[in-house]
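K.L.:
Sequence isn't available, so here's the structure alone:
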């Protein structure tokens, strides 16, 4: 019985590690900009960490994005950017 309990705990731990969490997602579409909110504790990191990573990824692609606060950012809506809800930032081994 103890071996079965240990196996279940290990299996649950592996499932958590291999999961893919949404760290940043669209929260608002206003004034020609898309606004994104990033979650604290997704993959054990702060919302500001995820904001910076997402911002860097979007900026590298040439999008007009900027930080808006501790865990938020916004991007200008241009033809190449597309819709607000088409972008998100995920983390975890299963992504």
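P.N.:
Sure thing, it's come through. What you are looking at is a predicted structure, and each value in this text was computed from that prediction instead of being measured.
K.L.:
from here on, contacts and neighbour counts on C-alpha atoms
P.N.:
Fine.
K.L.:
At which residues are the strands of the protein located?
P.N.:
21-30, 33-38, 65-67, 72-76, 88-91 (DSSP state E).
K.L.:
and here's the other structure:
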């Protein structure tokens, strides 16, 4: 039989690891422009840092995107961009 203290220790360790959470998600798809909002979902990554990483990756992929405010991203859609909802940014374990 497993000791209760061992089981509690394992559960506590699992709870301390942050699961993969979407930190930048689409908020609008209007007139050929995708708008994204980034929020602080993980202790290791603030909203602006998440936005900057998301934006950098979108731009590196050749998409026409720019920062919007302190934690937003706007992208002009073209045929290679696809759906606004195909793009997001996540943080945490298991991403």
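P.N.:
Structure received. Predicted, not measured: the structure shown is a model, and the values here were computed from it.
K.L.:
Work out the TM-score between the chains.
P.N.:
Superposed pair, TM-score by TM-score structural alignment, normalised by the length of structure 1: 0.85. Supporting alignment: 91 aligned residues with a CA RMSD of 1.5 Å.
K.L.:
coming back round to it: turn the strands of structure 1 into CSV, columns for mean neighbour count.
P.N.:
Listed next are those as CSV, based on neighbours: other CA atoms under 10 Å:
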stretch, mean neighbour count
strand 21-30, 18
strand 33-38, 23
strand 65-67, 18
strand 72-76, 23
strand 88-91, 18
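K.L.:
how about JSON lines for the ones you listed, with distance to residue 1 of structure 1 added?
P.N.:
Below are the strands of structure 1 laid out as JSON lines (distance: least, CA to CA, whole Å):
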{"stretch": "strand 21-30", "distance to residue 1 of structure 1": "32"}
{"stretch": "strand 33-38", "distance to residue 1 of structure 1": "42"}
{"stretch": "strand 65-67", "distance to residue 1 of structure 1": "52"}
{"stretch": "strand 72-76", "distance to residue 1 of structure 1": "47"}
{"stretch": "strand 88-91", "distance to residue 1 of structure 1": "35"}
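K.L.:
Indicate which one of those is closest to residue 14 of structure 1.
P.N.:
strand 21-30 (14.3 Å; CA to CA).
K.L.:
What is the closest one packed up against?
P.N.:
If contacts are counted by 3 or more CA pairs under 8 Å, 6 or more residues apart in numbering; DSSP states H and E, strand 21-30 of structure 1 sits against strand 33-38, helix 47-60, strand 88-91.
K.L.:
For the ones you listed, give me CSV that also has distance to residue 5 of structure 1.
P.N.:
Below are those laid out as CSV (distance: least, CA to CA, whole Å):
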stretch, distance to residue 5 of structure 1
strand 33-38, 35
helix 47-60, 34
strand 88-91, 29
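K.L.:
what about those, which gets the closest to residue 11 of structure 1?
P.N.:
It's strand 88-91; of these, that one is closest to residue 11 of structure 1 (CA to CA) at 19.9 Å.
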